[in-house]
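S.K.: can't give you the sequence, but here's the structure:
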């Protein structure tokens, strides 16, 4: 039970790597466009020509209105080669699986007591490292991570599916009501000497297989 889990600070279970942060102005980034993600408080801000970090890390927003509104995640992982500005705390795990657990924990935690600044909300490192986090034993933590990772994967898959369906719907709408493909198909069938049934079949073929998506079927 979580009530029996010991409370620990972030620095007990992860390393802060804030000292490796290097902010770049937008003008500087414009001169250094490349393949490596450049992260800020709420995710990827840009892509540049170099990296500072190489591995898996957890980033936690340090400042910005999103700390209060939570319109985007305030804790998110970054993998591979990337760069981070000075608007996100950077954590490296001390033991396997802790980053997943911390990410899920901070996604539900009310940070209001730890945020300072009336105009520009800020979660500084000192306040962040005072938060008591219930840390389960390694086996329990792995089980929690496995379950939550599975749910996250399903959510991401459903989101991708919804985006695909939306694109399909837009393609159909354009075919029917902007390009008038079914009407054109009827006209072409009749012009080729077909009868009314041929024209109707041609229109139905366009409806079933829109020309914008020749390899997919819309049901």
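M.R.: Looks like it came in fine. Worth saying up front: this structure is predicted, and the values here are computed from it rather than measured.

S.K.: switch to C-alpha atoms for all contacts and neighbour counts from now on
M.R.: Noted.

S.K.: Identify the spatial nearest neighbour of residue 204, chain neighbours not counted.
M.R.: In this structure, residue 204 finds its nearest non-sequential neighbour in residue 182, 7.1 Å apart by C-alpha to C-alpha, 6 or more residues apart in numbering.

S.K.: For the one you found, list the residues it contacts.
M.R.: 175-176, 202-204, 206-207 (C-alpha atoms under 8 Å, 6 or more residues apart in numbering).

S.K.: go on, residue 91?
M.R.: Residues near residue 91 by C-alpha under 8 Å, 6+ apart: 14-18, 57-59, 99.

S.K.: Can you give me the buried ones in the longest helix along the chain?
M.R.: Secondary structure of the chain per DSSP state H: the longest helix is helix 138-173. For helix 138-173, burial by neighbour count (16 or more other C-alpha atoms under 10 Å) applies to 141-142, 144-145, 168, 171-172.

S.K.: could you check the angle helix 138-173 makes with the next helix or strand after it?
M.R.: Per DSSP states H and E, the first helix or strand lying C-terminal to helix 138-173 is helix 181-191. Angle, helix 181-191 to helix 138-173, by axes from the mean of the first three to the mean of the last three C-alpha atoms, to 10 degrees: 40 degrees.

S.K.: Past helix 181-191, which element shows up next along the chain?
M.R.: Next along from helix 181-191, by DSSP H and E: helix 196-208.

S.K.: I'd like to know which elements that next one is packed against.
M.R.: Of the remaining helices and strands, those touching helix 196-208 by 3 or more C-alpha pairs under 8 Å, 6 or more residues apart in numbering; DSSP states H and E are helix 181-191.

S.K.: repeat that with 10 Å
M.R.: helix 138-173, helix 181-191 (3 or more C-alpha pairs under 10 Å, 6 or more residues apart in numbering; DSSP states H and E).

S.K.: Let's have those helices in JSON lines, adding distance to residue 3.
M.R.: Converted to JSON lines, the helices and strands packed on helix 196-208 look like this (distance: least, C-alpha to C-alpha, whole Å):
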{"stretch": "helix 138-173", "distance to residue 3": "14"}
{"stretch": "helix 181-191", "distance to residue 3": "63"}
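
S.K.: this is the other structure I want to compare:
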């Protein structure tokens, strides 16, 4: 690292490029070796094809629509790699595919055959478009869509091809590490749930059994309702005037829309703390879709579509997997004419076969290292996402050059 280079943490502290480059270009001096080019001179937006769900056969090839992957198919019609650009809908997305894929007629695609010049890197274009605000280019009232001609007229900065590739490699390596962590967490979740089912659903470690109101269970188990061993906090939604997207108040979850593999994604906050879940509480959706389960990654407000639960005596890992394993069993409790839902009484009176305390403690102890690893990966992904989101607009505008920063602290290549 020379005296003129900046660390990644220093770059993250620089403010002023929160908007897409196309909206900030007037305030950033373009490097002399970079060119400004209309998008229409670089590529052709290719139309997707009609592929109704009823005509799809389950297979290995992803099907993309206007806002991401919408399914799978046994065949493909676009050669990878490629960029998928949302064409119609409320929120227009940008996606990347390393595998051969399909695009339906609500989206465009760009692959190597779509490029008009050889001096542009496809992956660099993908990251450049991620920094766009596509929704501002929509037209139409009934079904708003991306105006192709206006998109072509937009201009972007084009560095020399080697610099494009370096920029794309830096951002790609960060995304690869994020995806690797997600895949590890998915495997760890599956291992934990497999252990739970083996012990507390299939009862494999137990020899002596008895009949009960919910069927044959181990002799040492007791039939208990959830309210007998867990505290239940039914969500209640404050008025919308208390919601914001600026981070004021506590994270707010209205339903399972933002649920992830284990923790929900925070997109909205609430200043009125009506019903509050504590960090590590178990969250369950009680309105359609009923029975989705997550954990509270931090203290948060729960709306009417979510209920929070916590164990009275133990850590919540057992309770988390108990609710996940019982998701199919909530079907009989669903009610409502407009949408399916379950109420607090349904949750309170839900019967389960509760194992002895020592077995719950044993399960929590056995899975504690996996839980810790999952949490470490989630925390690292948060830091990596913030780093990527900070770097992306600066690299795309030329405010930060790849030779100006010290990449030694970006230990991604060796870890992916």
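M.R.: Arrived safely. All values reported here derive from a predicted model rather than from experimental measurement.

S.K.: quick one: the helices in the second structure?
M.R.: Along the second structure, counting by DSSP H, helices occupy 8-13, 21-24, 122-130, 148-153, 161-200, 317-325, 344-348, 357-397.

S.K.: Would you reformat those helices as JSON lines and include distance to residue 224 of the second structure?
M.R.: Listed next are the helices of the second structure as JSON lines, based on distance: least, C-alpha to C-alpha, whole Å:
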{"stretch": "helix 8-13", "distance to residue 224 of the second structure": "51"}
{"stretch": "helix 21-24", "distance to residue 224 of the second structure": "58"}
{"stretch": "helix 122-130", "distance to residue 224 of the second structure": "50"}
{"stretch": "helix 148-153", "distance to residue 224 of the second structure": "60"}
{"stretch": "helix 161-200", "distance to residue 224 of the second structure": "14"}
{"stretch": "helix 317-325", "distance to residue 224 of the second structure": "13"}
{"stretch": "helix 344-348", "distance to residue 224 of the second structure": "10"}
{"stretch": "helix 357-397", "distance to residue 224 of the second structure": "13"}
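
S.K.: Nearest approach to residue 51 of the second structure belongs to which of these?
M.R.: Set against residue 51 of the second structure and scored by C-alpha to C-alpha, the helices of the second structure come closest in helix 148-153, at 21.6 Å.

S.K.: same for the closest one, what does it pack against?
M.R.: When contacts are defined as 3+ C-alpha pairs under 10 Å, 6+ apart, helix 148-153 of the second structure sits against strand 35-38, strand 138-139.

S.K.: quick one: the last one to the first structure mean distance?
M.R.: By that I understand strand 138-139 of the second structure. Superposed on the first structure, strand 138-139 of the second structure shows a mean distance of 2.1 Å to its aligned residues (mean C-alpha distance after the TM-score superposition for the first structure).

S.K.: and stretch 6-14 of the first structure, how far apart are its ends?
M.R.: Stretch 6-14 of the first structure has an end-to-end distance of 15 Å (C-alpha to C-alpha, to the nearest Å).

S.K.: Over which residues of the second structure does that stretch lie when aligned?
M.R.: Aligning stretch 6-14 of the first structure against the second structure (TM-score structural alignment) gives residues 35-43.

S.K.: What lines up with residue 188 of the second structure in the first structure?
M.R.: Aligned partner of residue 188 of the second structure by TM-score structural alignment: residue 165.

S.K.: Report the two of the contacts of residue 91 of the first structure separated the most.
M.R.: Top of the distance list for the contacts of residue 91 of the first structure (C-alpha to C-alpha): 18 and 99, 15.8 Å.

S.K.: Between the two, which is the more surrounded one?
M.R.: Between residue 18 of the first structure and residue 99, residue 99 has the larger neighbour count (other C-alpha atoms under 10 Å), namely 24 against 17.

S.K.: residues touching that one, list them.
M.R.: 13-14, 56-59, 75-77, 91-93, 105, 145 (C-alpha atoms under 10 Å, 6 or more residues apart in numbering).

S.K.: Narrow those residues to just the buried residues.
M.R.: Buried members of the contacts of residue 99 of the first structure, scored by 16+ other C-alpha under 10 Å, are 13-14, 56-59, 75-76, 91-93, 145.

S.K.: Can you flag which of those belong to strands?
M.R.: Using DSSP state E, 14, 56-59, 75-76, 91-93 are the members of these that sit in strands.

S.K.: Verify the contact between residue 55 of the first structure and residue 81 for me.
M.R.: Yes: counting by C-alpha atoms under 10 Å, residue 55 of the first structure does reach residue 81; the two are 6.6 Å apart.

S.K.: So for these two, which sits in the more crowded spot?
M.R.: residue 81 (16 against 10).
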